[in-house]
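Participant: Sequence and predicted structure below; questions after.
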Amino acid sequence: MTESAHRPGPRSRPARDLLALTAVVAVVLAAISLVVASHASASSSPTRTLNVTGSGTVTGAPDTVTFQLGVTTVRNQATEALKVNNLRVKSLERALLAQGATKKNLQTSNFNIYQMTDQNGNLTGFNVSDTLEVTMHNIAKAGGAIDAAVAAVGNGVSFNGVSFSQSDQSRALASARTKAMKAAHAAAASLARAGDVTLGAPLKIVDQENQSSPAPYPFFPGAFATSGAATQTRLLPGTQSVTVRVSVTYQVNA
């Protein structure tokens, strides 16, 4: 037998293609294994965070006042008590409107009719009460409106306190929010320096608004000016603070 008879012949084309495909598959599998291993390694290192809080306060003058004026009438008959009280309430409304209040800012906040009895349970009469909540955007006129209402109704009037507010708080809230974020960032930067880490971007921000109102204006009997009195009732609005608190979570890097 000759030497050429034992020499392997050239491989067929399908065999060469199969070997090439096997090599490609092996490379792809190796790459996939590397990606999975890298992802697993990254997942095992959780994001490091730093949580801080900050607050910002802006103080301004209120421009709106809200108070309640009530009218009470006691009569032997319910119909008579209701009729008289309704007339008094109309007088109250006219007095308020004449002093700068508007109808859209007059709202009934309470209305009651109840029987009055003695200690033995015997009917002695009927009590009718009607309370209006009044909102005025000109605080300087509020005292005169109260005086006029008392003069119109007389001894049947009652006053249930007063509160002040700002009709538009959008600017104050925006300014307070900016101050709160600056305070939070300053605190985070200080902690990051102390902890020898690098402060990253904020990951989460929680905004909380908190308005602190001034104390209600107290009512003292005889504080209202009566007809012919030289002094008009004054309502002092003082100032009002708007506070925003934020909680911020920052990413930190070693």
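Facilitator: Structure's in. What do you need? Numbering: from 1, shown residues only.

Participant: switch to C-alpha atoms for all contacts and neighbour counts from now on
Facilitator: OK.

Participant: now residue 161: how far from residue 214?
Facilitator: 12 Å (CA to CA, to the nearest Å).

Participant: Against that first model, consider the following:
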Amino acid sequence: MSSYFTKNIGAMVLLPVATVLILAGCVPNNTSSDANNLEQSIRVSGTGTTYAIPDVLSFTLVITREGDTVAPLKVAVDEVTANVLATLSQANIDKDDIRSYAVQAQPLYDYSDDRSKPRIRGYAVTRSIEVTMRDPSAYDQVLDQSLATGVSAIQSANYRVSDPSKYYAEALQLAIDDARGKAEILAASGDVTLGKIIRISEHSSAPQPAFRMESMRAASADVSMPGQSDIQAQIEVVFQIN
């Protein structure tokens, strides 16, 4: 706990201060008032933490087919894509939350003969579909159905909170309460009373929570469950003392 506590005591402190104010008459009155307030103040830090559960899940479905020629491979990828889009629609995933990328084709090389240049042994045709789920509880069902339609892989699964600012606002309030509690303890120990807030500053950045991906096995099926993320706010508060 970092804190700062000061109070003027006796004439030996007040007299030099008064002399300085007379000699520095050109200094604006609000500056001297602010300085006096800071001299009779308690400065404390405060920390607040809230715990957010993600309500949005993003992932990428990858469809890949390999063969001798590109054209029939593209047809196969397009067929799987149509089935996947139908599956996602049945899962009540909005079209705006689905992004299907153009097909990509690349040659596959055979490096088995070290004495000659690699030869093309076929082609791989791939399409990626990015999906955002507003109801992560249905993820396992969508996962199973997507794999059944011919999806080759699921990549980049990430949980996030749709409105992290709400949790950060709660953390800020907790940080203020924490700072006030510390200041009250210090004021009581110094036989003074706590006054209004003179200055408050925020030391934490905007919330960008990252969530731990956790997997739990149930008795009947595999269930993917998001972890929780700590959203923390840190502030410094200066209280006037009386």
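Facilitator: It's in. Just so we're clear, the structure is a prediction, and the values are computed from it rather than from any experiment.

Participant: Need the overlap of contacts for residue 161 and residue 214 of the first structure.
Facilitator: Residues touching both residue 161 of the first structure and residue 214 (CA atoms under 8 Å, 6 or more residues apart in numbering): none.

Participant: Chain neighbours aside, what residue packs nearest to the equivalent of residue 90 of the second structure over in the first structure?
Facilitator: Under the alignment by TM-score structural alignment, residue 90 of the second structure pairs with residue 98 in the first structure. Distances taken as CA to CA, 6 or more residues apart in numbering place residue 145 nearest to residue 98 of the first structure, at 7.9 Å, with adjacent residues excluded.

Participant: tell me which element the alignment partner in the second structure of that neighbour falls in.
Facilitator: With the correspondence set by TM-score structural alignment, residue 145 of the first structure lines up against residue 142 in the second structure. Using DSSP states H and E, residue 142 of the second structure falls within helix 139-149.

Participant: got the angle between the longest strand seen in the second structure and helix 139-149?
Facilitator: Ranked by residue count and defined by DSSP state E, the top strand of the second structure is strand 119-133. For strand 119-133 of the second structure against helix 139-149, the angle by axes from the mean of the first three to the mean of the last three CA atoms, to 10 degrees is 150 degrees.

Participant: Can you report how many residues lie near residue 18 of the second structure?
Facilitator: 11 (other CA atoms under 10 Å).

Participant: where exactly do the helices run in the first structure?
Facilitator: 13-43, 78-98, 139-153, 170-194 (DSSP state H).

Participant: Can you list the buried residues in the last one?
Facilitator: Neighbour counts using 16 or more other CA atoms under 10 Å place 172-173, 175-181, 183-185, 188-189, 191-192 of helix 170-194 of the first structure among the buried residues.

Participant: Report the two of these separated the most.
Facilitator: The most widely separated members of these, counting by CA to CA, are 172 and 192 (30.3 Å).

Participant: What spatial separation is found between the residue most central in space within the first structure and residue 197 of the first structure?
Facilitator: The first structure has residue 209 as the residue nearest its centroid, 4.8 Å off, counting by CA atoms, centre = their mean. Distance of residue 209 of the first structure to residue 197 of the first structure, computed by CA to CA: 31 Å.

Participant: ok, residue 149 of the first structure - how many residues close by?
Facilitator: 27.

Participant: oh sorry, the question was meant for residue 13 of the second structure
Facilitator: 11.

Participant: A helix includes it, no?
Facilitator: Yes - remark: residue 13 of the second structure belongs to a helix, assigned using DSSP: H, G, I helix; E, B strand; the rest coil.

Participant: still on that earlier bit, name the helices or strands packed onto the helix holding residue 142 of the second structure?
Facilitator: Counting contacts by 3 or more CA pairs under 8 Å, 6 or more residues apart in numbering; DSSP states H and E, helix 139-149 of the second structure packs against helix 70-90, strand 222-226.
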